[in-house]
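# my questions are about this predicted structure, shown below with the sequence.
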Amino acid sequence: MGLKEIVQQHGMTVGEPARFFNAEFLPAEAGRPVELRVVQCRHWQRDRLAADTDLPWVLPSPNMPTTDTALVYPGTCLFEGVASITEGRGTCRPFELIGGLATDFDYHWGDRLNARNLPGVRFREAYFSPTSAGQKPALLNKPCAGVEIKIVDRGAYDPIRTGVAMLVEARKYPAFAWRQDAWDQLRPYWIDKLTGSPRLRTMIDAGADVADVVGAWADELAAFDRQRQPYLLY
């Protein structure tokens, strides 16, 4: 969760969060909801993915070049909160190529992830040099080792559980380091901003495994799903 109580992968089309925010958050922020009209799409089905349509993919960001990028992003964006690992910015597969300096990380990361048999995904060892490092200049143009995420079943793939598993396994490397922001004394860890609390970071640091980390928010996720139902259009 972030600044407001909305989950990271909310599963709503653009107009649906607008309806949700208008009813759930604006009354407290502005005193009342605004007059809002959302135009519905004809023939849209909730279980369809962008890749299932004949619509052209329009890049919402230079780092979101394909529909597969959009599928992995909710999980691998968590690596923006890790100082020693790049999300593959500046490569042809941003957020699908994840790795750290080749002196610090190796192919065993992918081996351990594949051994977990995570649904809908396999991992291939990968070596690359990011030409864009964002807030991680130490990784710019440096040889990096890590994994390439290969989605093998879009319907079964769970990006959040996959991202947590990747973090759990990456944390086993001595070079792993959470990204810190010296300017923010209240929330100095970037991962806490991305996830809305210190819970994920502290659980992983304490040695919790994937099921425990993901299970920690199961009740909140179920409550959010009930809360969003009145605002769904499809």
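Thanks, I have the structure now.
# from here on, just use CA atoms for contacts and neighbour counts.
Fine.
# tell me where this structure has helices.
15-24, 26-30, 67-76, 108-115, 159-170, 190-195, 199-205, 210-215, 218-228 (DSSP state H).
# so which of the ones you listed is nearest Arg48?
Taking CA to CA as the criterion, helix 67-76 is the member of those that comes nearest to Arg48, at 12.3 Å.
# quick one: buried residues of that closest one?
Neighbour-count burial for helix 67-76, counted by 16 or more other CA atoms under 10 Å, picks out Asp68, Thr69, Ala70, Leu71, Val72, Tyr73, Pro74, Gly75, Thr76.
# can you tell me how far the residue lying closest to the first one once chain neighbours are set aside sits from Gln45?
Meaning Asp68. Counting by CA to CA, 6 or more residues apart in numbering, the nearest residue to Asp68 once its immediate chain neighbours are dropped is Ile151, at 7.7 Å. Spatial separation of Ile151 from Gln45 under the definition CA to CA, to the nearest Å is 22 Å.
# same thing with Pro60?
Taken as CA to CA, the span from Pro60 to Gln45 is 21 Å.
# cool, and Thr76?
Per CA to CA, Thr76 is found 26 Å from Gln45.
# go on, Arg116?
With CA to CA as the criterion, Arg116 and Gln45 are 32 Å apart.
# same check on Pro230?
For Pro230, the distance to Gln45 - CA to CA - is 17 Å.
# ok, Gly2 to Ala126 distance?
31 Å.
# what do you get for Tyr173?
Shown here: Tyr173 relative to Ala126, a distance of 17 Å by CA to CA.
# so the two - more neighbours on which side?
When Tyr173 is set against Ala126 and neighbours are counted by other CA atoms under 10 Å, the residue ahead is Ala126, at 17 against 13.
# below is structure B, check it against A:
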Amino acid sequence: MSNLKSVLAGVDVLERDGFSALAGSRVALVTNHTGLTGDGRATADLLRAAPSVDLRALFGPEHGVRGELDTEQIADGVDRRTGLPVYSLYGPRTRPSEEQLAEIDTLVFDIQDIGCRFYTYISTLAQVMDAAAEFQKRLIVLDRPNPIQGAAVEGPIADVDKLAFVACHPIPVRHGVTIGEMGRLLQKERVPGCDLTVVPCEGWRRNDWWDATGLVWTNPSPNMRSLTQAVLYPGVGLLEMTNVSVGRGTDTPFELFGAPYLEPRAFAAFVNDAALPGVRAVPVWFTPRASVFAGERCGGVNLALTDRGAFDAVRLGFTLAAALRSLAPDLWIPEKLMTLLVNSDAYRGILEDRPYETIASGWRNSLTQFAARRDAVLLYP
């Protein structure tokens, strides 16, 4: 007997209810390839075909509307399936312009997030909310489950004076909300003037991981290829702006971590000696085909999850940093760690080689405060 649920994403609820929320509106859709119904139809195609929906334009985040691009600049264009204009929100422009919204009444947002602060889809949501408030447009977010579940929060809060596109709001690394709940948090704390409606999922609970939902996994971005990688990402991804490989250019990004200057057995031993709950490090050599250290043999580790419920991804990230500090102090360059860590106290703790528990004690109060902020916007038990 299957333990899988039959979770409905927000788009499925919208369709079941006859698209009533969009009646009489001229609509623009912010979406990508993860905007899918439970039976695999693209939200863009669904809304375009619905007789009661007047879909006028599409907006795409990082990787584009159909999720096929992995470049730093994405151009505007025309969607080959719907024939609609596509406006990029990843490049020189990160929010819809007044001109682009001139003939639009309602923005609809349908993108799968993965539950990590520096995954840029929540920043795109924030920018869309800013535009919706400024130009007085309604915004409807079609909610989707948090793949790495929504019960846990981890890591330091982003410093308010260092917010950027990879840290759009003072939230922790693992934020523990759905994309719809994030919209509610941003409305409450950043864009109170945004006319926001969230179409919730049905059948999802906070403790549910993606593999309990019955929903098909679609890679949220080209290098996020499995639930395991999504679970590891808030820790491994923290370091990827520094001179290490996080496995991009291999078949298992974020499960591999290393550099040409590391000896894999010593590195794995350091990580395993930390006795982190829920994860083990296996020494490996690997050669990325692309991205950082393309074509170079890297020593490092394959990270094997043994208990994802006990696993703390951020603690793993800090342990990897400590290993680099210990084993390659003259070769690892930590400065760009702040790009995604975005917390000066935590960064200083790494550079001063403080124990993880000492560093983490510095953000414990702010994480407790965030949990209270978060409680006010939650939609699911």
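Looks like it came in fine. A quick note: this is a predicted structure, and the numbers were derived from the prediction, not measured.
# where does the TM-score land?
After superposition, the two chains reach a TM-score of 0.86 (TM-score structural alignment, normalised by the length of the first structure), with 214 aligned residues with a CA RMSD of 1.5 Å.
# ok, back up a step: let me have the helices of the first structure in JSON lines, extended by distance to Val39 of the first structure.
Rendered in JSON lines, the data for the helices of the first structure read as follows (distance: least, CA to CA, whole Å):
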{"stretch": "helix 15-24", "distance to Val39 of the first structure": "8"}
{"stretch": "helix 26-30", "distance to Val39 of the first structure": "20"}
{"stretch": "helix 67-76", "distance to Val39 of the first structure": "24"}
{"stretch": "helix 108-115", "distance to Val39 of the first structure": "42"}
{"stretch": "helix 159-170", "distance to Val39 of the first structure": "29"}
{"stretch": "helix 190-195", "distance to Val39 of the first structure": "30"}
{"stretch": "helix 199-205", "distance to Val39 of the first structure": "37"}
{"stretch": "helix 210-215", "distance to Val39 of the first structure": "35"}
{"stretch": "helix 218-228", "distance to Val39 of the first structure": "18"}
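# out of the ones you listed, which comes closest to Gly90 of the first structure?
Closest approach to Gly90 of the first structure among the helices of the first structure is made by helix 67-76 (13.5 Å; CA to CA).
# so between Ile151 and Gln45 of the first structure, which is more surrounded?
Neighbours were counted for Ile151 of the first structure and for Gln45 using other CA under 10 Å; Ile151 has more, 20 against 9.
# how near is the aligned residue in the second structure for the more buried one to Gly278 of the second structure?
Under the alignment defined by TM-score structural alignment, Ile151 of the first structure corresponds to Leu305 in the second structure. In this structure, Leu305 of the second structure lies at 6 Å from Gly278 of the second structure, with CA to CA as the measure.
# overlap in contacts of the two?
Shared contacts of Leu305 of the second structure and Gly278, defined by CA atoms under 8 Å, 6 or more residues apart in numbering, comprise Phe311.
# identify the residue spatially nearest to the equivalent of Leu276 of the second structure over in the first structure, adjacent ones excluded.
Matched across to the first structure, Leu276 of the second structure falls on Leu118, judged by TM-score structural alignment. Nearest residue to Leu118 of the first structure in three dimensions, chain neighbours excluded: Thr162, at 6.9 Å (CA to CA, 6+ apart).
# what comes up buried for stretch 224-231 of the first structure?
Applying 16+ other CA under 10 Å to stretch 224-231 of the first structure flags Arg228, Tyr231 as buried.
# same thing with stretch 108-123 of the first structure?
Here stretch 108-123 of the first structure shows Trp109, Gly110, Leu113, Leu118, Pro119, Gly120, Val121, Arg122, Phe123 as buried, counting by 16+ other CA under 10 Å.
# using a markdown table, lay out those together with distance to Asp209 of the first structure.
Putting those into a markdown table (distance: CA to CA, whole Å) gives the following:
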| residue | distance to Asp209 of the first structure |
| --- | --- |
| Trp109 | 15 |
| Gly110 | 17 |
| Leu113 | 12 |
| Leu118 | 13 |
| Pro119 | 16 |
| Gly120 | 19 |
| Val121 | 18 |
| Arg122 | 19 |
| Phe123 | 19 |
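# of those, which is the nearest to Ala177 of the first structure?
Ranked by distance to Ala177 of the first structure (CA to CA), these are led by Trp109 at 15.7 Å.
# tell me the contacts of that closest one?
Residues touching Trp109 of the first structure, when contacts are defined by CA under 8 Å, 6+ apart, comprise Gly146, Val147, Glu169, Ala170.
# show me what it lines up with in the second structure.
In the second structure, the residue matched to Trp109 of the first structure (TM-score structural alignment) is Phe267.
# if I look at its match, how far off is Val284 of the second structure?
In this structure, Phe267 of the second structure and Val284 of the second structure are separated by 10 Å, where distance is defined by CA to CA.
# list residues touching both of the two?
Gly300, Val301.
# what's the matching range in the first structure for stretch 357-368 of the second structure?
By TM-score structural alignment, stretch 357-368 of the second structure lines up with residues 211-222 in the first structure.
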